[in-house]
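Novice: Quick one: sequence plus predicted model below, questions after.
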Amino acid sequence: MMRGPRQDDDSVIENPLKLGLIQANPLAIGLLHASRNTRKLKITAAAECDRALLERSCEPEELKGVKWYESYNAILRDPDATTRVDSVFIGGTTSTRSQWAVAAAQHHKHVLIGCPAAADYESTVVMRDACVAEDVALQDVVPFSHHTRTEEILSTIAESRFFGEVRRVDVAFTISASRDFLEGAGKESTAKDDPLGCLGDLGWACARMGKLAYGVLNPVSAQVIHSEATAENVPVDVTAVVYFGENSTKPCHMHCSYVHPLQQSFKVIGDNKILRCDDFAYPRFGRDCSYTIESFPAGDEGRSALVDLGQCVVSALNTSRCFNAQNQRVSMLDQFADLCLLEDENDWRRQGFEGKHQARELFSSQIIGTQAVVQALVESLRNPGKAIAVPEDNMPPPPPRDSRMRFD
């Protein structure tokens, strides 16, 4: 299966989405770099308090079109139709994101939120409800959720006639953080501002991958099996299992850590095949992404794939590649721009949606569901060995996205 990035005619993008930066952080720098490679979105506003950080880390050309405001509130309140932004990215600390997201929504700005979206589940629900009330889009910055390879993977495992029913998901996202980083995680201020530790960013990605793989099944419970934390109880290493579906029969085993070498792998086990990807968060080769599918004989033969134990395995291992793939972060920005501005229902159908509002509901529900899993894992950390029920969203789930391959 091969698919390149969608190419839009230059004439299609007449008025790109204007994005402002609220509480710029290192991710904002990555967004500035990525925004140079999309015609759908331009970063046009930032605050003076973030100017030194951005100028130190970006080329002058990348900041050429940025207007500098005296404060974040000034970005939201700009009355000038020629300079005011349509949307904002909210970085900063975990503890302050929700309040800025609500303020942005109340000023009719679409919201691109960092990960985790908030420090707790209730704050995330408040954020989502504010965006719904003001009819603005809410999306997080998980890049692989919107990438060509992820679309292909989800299409593959959705073909139950061939892949079989998804039985188990294993996902790991770990990094070997620097000593300075770990010392910072142990500070009292970090426990207040970013209390979720490795669960908030690496664990967020793991939980999202589990949710995507299990599709319409909801997470039911979560249990931490092993953990390490700083003296201020900020988690730096977590091994856990999240159960999906009725009777908790579908496990997602996840490992997120700041103290292990780089891992960014997941495995989806079906009745007939096993899908593996060992660079899901940040592809090793940006424009040549791959994953493998191992297939086994059907029926009873497939249940005894080992022939002459220790000598031969009866299976076929195939590598699927996505050549000339668009950068993941650029794909994420393009999707956000569509979520904010795209009105044509035919264009949305080509993306697998019934329309803009279904897409908005789905992406915001992904945020709510991911935060719910993280919340349950935090509660399990506080109650060692105990499985915690995952909070249920009070809004009905949106219709699922059409998982069939889409060629634009």
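Specialist: Structure received. Numbering: from 1, shown residues only.

Novice: C-alpha only now, for contacts and for neighbours.
Specialist: Noted.

Novice: my guess is residue 386 contacts residue 223, does it?
Specialist: Yes - A contact is recorded between residue 386 and residue 223 when judged using CA atoms under 8 Å, the distance being 6.1 Å.

Novice: Would you mind listing the residues touching both of those two?
Specialist: A shared contact of residue 386 and residue 223, defined by CA atoms under 8 Å, 6 or more residues apart in numbering, is any residue touching both; here these are residue 380.

Novice: For these two, indicate the residue with more neighbours.
Specialist: Here residue 386 and residue 223 are set side by side on neighbour count (other CA atoms under 10 Å), and the busier one is residue 223, at 26 against 16.

Novice: Residue 190: which element?
Specialist: Secondary-structure element containing residue 190, defined by DSSP states H and E: helix 188-193.

Novice: Report the secondary structure state of the nearest residue to residue 89 once chain neighbours are set aside.
Specialist: Spatial nearest neighbour of residue 89, excluding adjacent residues (CA to CA, 6 or more residues apart in numbering): residue 112 at 4.6 Å. Assigned with DSSP: H, G, I helix; E, B strand; the rest coil, residue 112 falls in the strand class.

Novice: Residue 112 contacts residue 87, correct?
Specialist: Yes - assessed by CA under 8 Å, residue 112 is found in contact with residue 87 at 7.5 Å.

Novice: These two: who's more crowded?
Specialist: For residue 112 and residue 87, the more surrounded residue by other CA under 10 Å is residue 87, and the numbers stand at 29 against 24.

Novice: can you count the residues close to the closest residue to residue 146 other than its chain neighbours?
Specialist: The shortest distance from residue 146 to any non-neighbouring residue, by CA to CA, 6+ apart, is to residue 332 (5.5 Å). Applying the criterion other CA under 10 Å, we find 23 residues in the vicinity of residue 332.

Novice: Return the distance of residue 332 relative to residue 148.
Specialist: 11 Å (CA to CA, to the nearest Å).

Novice: One more: residue 29?
Specialist: Applying CA to CA, the value for residue 29 to residue 148 is 23 Å.

Novice: can you give me the helices in the stretch 101-250 of the chain?
Specialist: When secondary structure is read from DSSP state H, counting those that start in this stretch, the stretch 101-250 of the chain shows helices at 121-133, 148-158, 160-163, 179-185, 188-193, 202-214.

Novice: before we go on, here's another structure to hold up against the first:
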Amino acid sequence: MLKDVKPQIRIGVVGCGNISQAYLHNAAMFPAIRPVACADLNRNVADARADEFGIRALDYDEMLASSEIELILNLTVPTAHFDISLQALQAGKHVFTEKPLSATFEEGRRLVEEARARGLLIGSAPDTFLGATGRYARQQIETGRIGRVVAGTAFMMGRGMEHWHPDPTFYYQPGGGPVLDMGPYYLTMLVNLLGPVRRVQAMATSAYTERFVSAEGPLKGTSIPVNTPTTVATLLEFDKGAQITFVASWDIYRHSGRQIELHGTEGSLGLPDPDNFSGVVSLSRLGAPWQDVDTANMAFGALNWPLDAPDRGNYRMLGLADMAEALVEGRRPRASGDLALHVLEVMQAILSAGETGEAVNIDPVDCQPSAFDEIEAEKLLA
């Protein structure tokens, strides 16, 4: 008896930079998706990526006109997200974009509304919350292992980009900064676990007015101006009542704080870096010593990246595989446009509150993803 063959959604990839390698490499593990073409402003880069993965290099206009391509994977720079995604939707293509959904909340809302009006799906990275650690943590919360979540902390702290990035200028200008660059991973994980945010308070500062570039490249040995906050301390009030302190900083050389800790009426839960799909989750019940659970044996939990010496889980494309399943099942994808739009609104509120000192209220929209259990996770690999 022949095995049922899953229908595949055919994908066109726009933007062939470093992140495209992970997406295209990981696509092979998901039967429901198939990249067929790629495009880039630099045709030589697109040709090289196409040769590497056995797909076609096209101009973006050709991609939009192709009846073969059903979904556009937008891996361009954040300032181009809106234009590329809007053109794709207007051409009748579903869209999945790298984070953030767009540069502003207003643009993001336009994209979500455009998709809804056309009966199309739109989704956005990060999809890391669908990995083993995100699923295990949510299971612990929803089964009451730590009771009702009351408080918590989230720390994204490091020393910035200028010691490794050849041109880190963008990161220190409006539109960059630690909140917009790394905040999506932390905030998306928190909304997945706790539901939407309803109020934001924040303070913001910067340790330096200039950054000295030590990374190899054309700017090595020069200084670049800092025109956006590089340390932001935020208090997030969630609609279900939890209060989470979120600190995003590029002014920290070393710290010992766990990336995420949640404290409830029955215990506490600790999560690793939400930029990864896997890692160790720690649980303390009623004050007992931490019990560590390595999620490596769960779906999307094994260390697989970098390819030569894996030290983390990287399953980018998981969100698109779930979107392909959502198309078949007629539901909202978990890494949805609604979720990404809410996170974008929260990030804008953080920056506004940090600038003005005034709390910002947010409409707690229905955007928490549906739970993602092990059976559903394994199904995406079958």
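Specialist: Structure received. Everything numeric here is computed off the predicted structure, so don't read it as measured data.

Novice: More neighbours: residue 29 and residue 148 of the first structure, which one.
Specialist: Using other CA under 10 Å as the criterion, residue 29 of the first structure and residue 148 rank with residue 148 on top: 24 against 19.

Novice: Distance-wise, check the aligned partner of that one in the second structure relative to residue 281 of the second structure.
Specialist: Here residue 148 of the first structure is matched to residue 132 in the second structure, going by TM-score structural alignment. Here residue 132 of the second structure is placed at a distance of 10 Å from residue 281 of the second structure (CA to CA).

Novice: Give me the common contacts of the two.
Specialist: Here residue 132 of the second structure and residue 281 have residue 295 as joint contacts, going by CA under 8 Å, 6+ apart.

Novice: The residue nearest to residue 146 of the first structure reaches residue 147, doesn't it?
Specialist: Yes - under the criterion of CA under 8 Å, residue 332 of the first structure makes contact with residue 147 at 7.3 Å.

Novice: which residue in the second structure lines up with residue 234 of the first structure?
Specialist: Per TM-score structural alignment, the equivalent position to residue 234 of the first structure in the second structure is residue 228.

Novice: neighbours around that match, how many?
Specialist: Counted with other CA under 10 Å, the neighbours of residue 228 of the second structure add up to 19.

Novice: Nearest the geometric middle of the first structure, what residue?
Specialist: With the centre of the first structure defined as its mean C-alpha position, the nearest residue by CA atoms, centre = their mean is residue 142, 2.5 Å away.

Novice: Let me see the contact set for that residue.
Specialist: Contacts were defined as CA under 8 Å, 6+ apart; by that measure residue 142 of the first structure touches 115, 205, 332.

Novice: Alignment lookup: the first one to the second structure.
Specialist: Just to be clear, that refers to residue 115 of the first structure. For residue 115 of the first structure, the aligned position in the second structure is residue 99, judged by TM-score structural alignment.

Novice: Tell me how far that match lies from residue 137 of the second structure.
Specialist: The spacing between residue 99 of the second structure and residue 137 of the second structure, counted by CA to CA, is 22 Å.

Novice: which one of these two has more residues nearby?
Specialist: Ranked by neighbour count (other CA under 10 Å), residue 99 of the second structure and residue 137 place residue 99 first, with 26 against 22.

Novice: Could you report the separation of the more buried one from residue 126 of the second structure?
Specialist: Distance, residue 99 of the second structure to residue 126 of the second structure, using CA to CA: 6 Å.

Novice: overlap in contacts of the two?
Specialist: Shared contacts of residue 99 of the second structure and residue 126 (CA under 8 Å, 6+ apart): residue 184.

Novice: closest one to residue 359 of the first structure among the helices of the stretch 101-250 of the first structure?
Specialist: Relative to residue 359 of the first structure, the nearest member of the helices of the stretch 101-250 of the first structure by CA to CA is helix 121-133, separated by 12.6 Å.

Novice: returning to what we had before: tell me which residues are up against the strand or helix carrying the residue nearest to residue 146 of the first structure.
Specialist: Taking DSSP H and E as the definition, residue 332 of the first structure sits inside helix 328-341. Helix 328-341 of the first structure is contacted from outside by 16-17, 31, 34-35, 37-38, 40-41, 110, 112, 136-137, 139, 141-147, 286, 356, 359-360, using CA under 8 Å, 6+ apart.

Novice: quick one: what's aligned to residue 40 of the first structure in the second structure?
Specialist: With TM-score structural alignment as the criterion, residue 40 of the first structure lines up with residue 32 in the second structure.

Novice: And for residue 30 of the first structure?
Specialist: By TM-score structural alignment, residue 30 of the first structure lines up with residue 22 in the second structure.

Novice: Skip the chain neighbours and tell me the closest residue to that match.
Specialist: On the basis of CA to CA, 6+ apart, the spatially nearest residue to residue 22 of the second structure that is not a chain neighbour turns out to be residue 316, at 6.6 Å.

Novice: measure the one you found to residue 369 of the second structure for me?
Specialist: Where residue 369 of the second structure is concerned, residue 316 of the second structure sits at a distance of 17 Å (CA to CA).

Novice: and residue 328 of the second structure, how far is that from residue 8 of the second structure?
Specialist: When distances are taken as CA to CA, residue 328 of the second structure and residue 8 of the second structure turn out to be 10 Å apart.

Novice: Comparing these two, which residue is more hemmed in?
Specialist: Neighbours were counted for residue 328 of the second structure and for residue 8 using other CA under 10 Å; residue 8 has more, 16 against 10.

Novice: who's in contact with that one?
Specialist: Taking CA under 8 Å, 6+ apart as the test, what residue 8 of the second structure contacts is 31, 32, 33, 34, 324.
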